[in-house]
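K.L.:
After the sequence you'll find the predicted model.
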Amino acid sequence: MTSSHGRGLLHLAAAVDQQSAYDAAPYAELARLAESGGLDFVTLGDSFARPGPDALAVLSRVAPQTSRIGLVPTVTTTHTEPSHVQAAVATLDWVSRGRAGWQLDVSTGEGEARLFGRRHAAPADALWREAGEVADAAARSWDGWEDEVTRPPQGHPVRVVDATEGQARPTAARYADVALVRAATAAQATAVRDQLRGQAVEFGRNPDTLRVLVSLVVDLGDGEHAAEPGHGGGGPRQTPHGPLYRGGPVDLAELIASWHAAGTADGFHLTPVEPRRDLERLVNGTVALLQHRGLFRTFYPGSTLREHLGLPRPAHQYAVSGGTS
């Protein structure tokens, strides 16, 4: 288990988003590359606000082409039927044999609300409360199925929440297995991690069942010597699109190791600027260095995403009464 000082197992994940990729093959290629480095999981974004393939459908196609890595699509809980969400996420867990997660997200735009015509846009805090209710309802639904028949392999597929914005933090603290935090400084990341762990305790959770990962955009194109001031050894730089690390794989390994050792985070979620190039350099450079230093796994000891994250399979809520109710 991860200690309160953050010196447990290091967790690493990567985004496999790509512009203008509309079939599963390019995503499968990146997922296999990430899997070769032993990463915990890959994410694929989705939104009502932009065109593109359905992330759940794409990763369901990627699942048979991978064997160990976790698969985490973004699932927008606003304007969607909870029963459809539950069935789709459970299906991903079945086809991946226990490697599914889902990144809960909300839709705050009036334009997106008009696409559905059901209701007007709502404040973010209300939508995040609703997202938590969807997560809770999904768990109860999955526990309503007999464990040996159709309950998802992990019991509950892993819940991921981007907790960068304050409105999302109570939902992350109460329901998430993994919280993502976009932070440009170690102090900023530490403060959010401490807040999330404190809120988890208030909700009656063991805070060691919540993994907090720092999210960074990474540009590994120019190597160590081309790092701009404020990048590389100096850490990420804040940009309009989020914290950006620009430099080489060696400095990135150093940053990851030092922030993790200091208890800043349980791990990192990295978004490559150029997907293929940067993910290759991440796996063959940064990850290889971390493995060499004994800071990251060289093989997957388990087969499910929960096992990668060091999280237990949730007990069946209705098992005590001897059946489903």
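P.N.:
Cool, the structure landed.

K.L.:
alpha carbons only for contacts and neighbour counts from here, please
P.N.:
Fine.

K.L.:
Please point out which parts of the helix ranked longest in the chain sit buried.
P.N.:
With DSSP state H setting the assignment, residue counts place helix 124-143 as the longest helix in the chain. When neighbours are counted by 16 or more other CA atoms under 10 Å, the buried residues of helix 124-143 are found to be 124-125, 127-135, 138-143.

K.L.:
Likewise for stretch 267-286?
P.N.:
Of the residues in stretch 267-286, those with enough neighbours to count as buried (16+ other CA under 10 Å) are 267-276, 278-286.

K.L.:
Equivalent analysis for stretch 152-171, please.
P.N.:
By neighbour count, with 16+ other CA under 10 Å as the criterion, the buried positions of stretch 152-171 are 152-164, 167-171.

K.L.:
In helices only, show me those residues.
P.N.:
Checking the buried residues of stretch 152-171 against DSSP H, those in helices are 169-171.

K.L.:
Mind picking the one among those that's closest to residue 252?
P.N.:
The shortest separation between residue 252 and any of those is 27.1 Å, and it belongs to residue 169 (by CA to CA).

K.L.:
next up, a second structure to put side by side with the first:
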Amino acid sequence: MSEGRKLKFGLFIQGAGHHTSGWRHKDAQSGSENFELIKQLAQTAERAKLDMVFLADGLITSPDASASVVARFEPITLLAALSTVTSRIGLAVTASTTYYDPFNIARLLASVDQLSQGRAAWNVVTTSSPEAAKNFSREDHPDHHLRYERAAEFVEVVKGLWDSWEQQPYIVNKETGEYIDKSKLHELNHEGTFFSVKGPLNVTQSPQGHPVIIQAGSSGPGQDLAARIGEVVFTAQQSLEDAQQFYSHLKAQLPKYGRAAEHLHIMPGLLPVIGATEKEAHEKYEYLQSFIDDSFAYDSLSERFQYDMRAYSLDEPAPDIPEADGRKSRPRLLLKLARDKGYTLRQLYKEVAGARGHRIVTGTPLQIADHIQQWFVGYAADGFNIMPPYVPGGLDEFVDGVIPELQNRGLFRTEYEGSTLREHLGLPVPVNRHTRGLHNNQK
């Protein structure tokens, strides 16, 4: 392990728990629109000194959808609310480059970054669900490669808008009547393939310069975008070997963009099912699995693969499934999981219901810590995005059992290193493009 390297942790907040039936656990609370519960989860994560909390998003819904996603708050609004009830933990949110405009996203996230004093992060997604188009007055969802081309330009425009203001532009001199230093305000004047944006942004920079950029695509275009702009990468691998391969391949792409390996943190999703004994942990997992309703199997699998799965038997091995244009990496991951474990579609559905393709680990706090350490020291991960199967108990068990064990091993912090998310993650503050000539010694 390299000198000073420490684990990074995010809490993936899902108000009904991450297991599709986690809300049915006898000790579970639930509510994707229950702010008091979400606030409690964020504050528990902050008590544990986790790097960030993370809010996913979706632009469609259905009454037949999982309890965790059928309805939820607009996440940037929720992030702003969480900024007022936390003080140190990072605040990460998902927003689509396909169904927003750069100026809106730049302004919203810059506002949250200011409100939180430098704790915001943006999970850049291109939106995988074709159905979203019809919620935005569009007939068709853009092709996969076009969504990523748009995303690359979108992010560059947003970062340019975040550089509209140099640091400390306010003068507020009552005697001279000068309120701001106008020399520190800059127009963007971007003209590109997808966007024409004049600027400047009407929100100044936060202490961390820019919100941290997160990326979650694992396809070829997704990895290229991650290497180009990502500072944290959320991913999903089932085996140590697959995770190590992804880790080394992605980090190897950074030099072509002039980036250092330590400035991108790879954090797979991890769903821990924790018991006082190994037997108790397995019984808890089976208890959760017992609530899964097989009548949703076809709908769930069809949504995951974006292909009508009703032509296939649930009790036969997973077939070759045509690849849709919406999602690329996750269907490939699920098919590989089915092949590696010899799953039928029914068995695959039940595992997907547990963690949507992310790795499930059952065991005692010591065993969970062992797994995390193995992946960390083996360069399969820089940390993990923790996905409690039910809340708040699933998070409490991780925070009270696993985190102290990792701290005792010297693998995780006992106090925050600073006040901004960039300080937590050890990421540099971006140099404003308009002052870059004054900082030739910085990258």
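P.N.:
Yep, that arrived. The shown structure was predicted, so the numbers you read here are calculated from the model rather than taken from an experiment.

K.L.:
Let me see the TM-score of these two.
P.N.:
Comparing the chains after superposition, counting by TM-score structural alignment, normalised by the length of structure 1, produces a TM-score of 0.90; 313 aligned residues with a CA RMSD of 2.2 Å.

K.L.:
follow-up on the earlier one: residue range for the longest helix of structure 1 in structure 2?
P.N.:
Residues 144-163 of structure 2 are where helix 124-143 of structure 1 aligns, taking TM-score structural alignment as the criterion.

K.L.:
Can you show me the strands along the stretch 51-200 of structure 2?
P.N.:
Secondary structure of the stretch 51-200 of structure 2 (DSSP state E, counting those that start in this stretch): strands located at 52-55, 90-96, 120-125, 170-173, 178-180, 190-191, 196-197.

K.L.:
What is the aligned counterpart of residue 266 of structure 1 in structure 2?
P.N.:
Alignment of residue 266 of structure 1 against structure 2 is given by TM-score structural alignment, with residue 382 as its counterpart.

K.L.:
Could you measure from that match over to residue 285 of structure 2?
P.N.:
Plainly put, residue 382 of structure 2 is 26 Å away from residue 285 of structure 2 if you go by CA to CA, to the nearest Å.

K.L.:
try residue 367 of structure 2
P.N.:
Residue 367 of structure 2 sits 15 Å away from residue 285 of structure 2, going by CA to CA.

K.L.:
higher neighbour count, these two?
P.N.:
More neighbours surround residue 285 than the other of residue 367 of structure 2 and residue 285, with 22 against 16 (other CA atoms under 10 Å).

K.L.:
by contact count, what packs against whichever helix or strand that one is part of?
P.N.:
Assignment of secondary structure by DSSP states H and E places residue 285 of structure 2 within helix 278-289. Under the contact criterion of 3 or more CA pairs under 8 Å, 6 or more residues apart in numbering; DSSP states H and E, helix 278-289 of structure 2 touches strand 265-274, strand 359-363.

K.L.:
In JSON lines: those, plus distance to residue 115 of structure 2 and mean neighbour count.
P.N.:
Rendered in JSON lines, the data for those read as follows (distance: least, CA to CA, whole Å; neighbours: other CA atoms under 10 Å):
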{"stretch": "strand 265-274", "distance to residue 115 of structure 2": "25", "mean neighbour count": "26"}
{"stretch": "strand 359-363", "distance to residue 115 of structure 2": "34", "mean neighbour count": "20"}
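
K.L.:
Out of those, flag the one nearest residue 438 of structure 2.
P.N.:
Of all these, it is strand 265-274 that lies closest to residue 438 of structure 2, at 28.4 Å by CA to CA.

K.L.:
which residue numbers in structure 1 go with that closest one?
P.N.:
Strand 265-274 of structure 2 lines up with residues 211-220 of structure 1 when matched by TM-score structural alignment.

K.L.:
who touches that stretch?
P.N.:
Counting by CA atoms under 8 Å, 6 or more residues apart in numbering, the neighbours of stretch 211-220 of structure 1 from elsewhere in the structure are 2, 11, 177-184, 189, 193, 236, 242-249, 265-274, 277-278, 281-282, 309.

K.L.:
same check, this time on stretch 69-77 of structure 1
P.N.:
Contact partners of stretch 69-77 of structure 1, identified using CA under 8 Å, 6+ apart, comprise 31, 34-35, 38-48, 55-56, 59, 63, 85, 99-107, 130-131, 134, 304-305.

K.L.:
how about it, aligned to which bit of structure 2?
P.N.:
Counting by TM-score structural alignment, stretch 69-77 of structure 1 lines up with residues 89-97 of structure 2.

K.L.:
ok now the matching stretch, how far from the chain's centre?
P.N.:
Averaging C-alpha coordinates over stretch 89-97 of structure 2 and over its chain gives two centres that are 7 Å apart (CA atoms, centre = their mean, to the nearest Å).

K.L.:
rewinding a little: in contact with the match of residue 266 of structure 1, which residues?
P.N.:
6-8, 265-267, 376.

K.L.:
Now distance to residue 300 of structure 2 too, for those residues, in a markdown table please.
P.N.:
As requested, those are arranged in a markdown table below (distance: CA to CA, whole Å):
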| residue | distance to residue 300 of structure 2 |
| --- | --- |
| 6 | 37 |
| 7 | 33 |
| 8 | 31 |
| 265 | 31 |
| 266 | 27 |
| 267 | 25 |
| 376 | 32 |
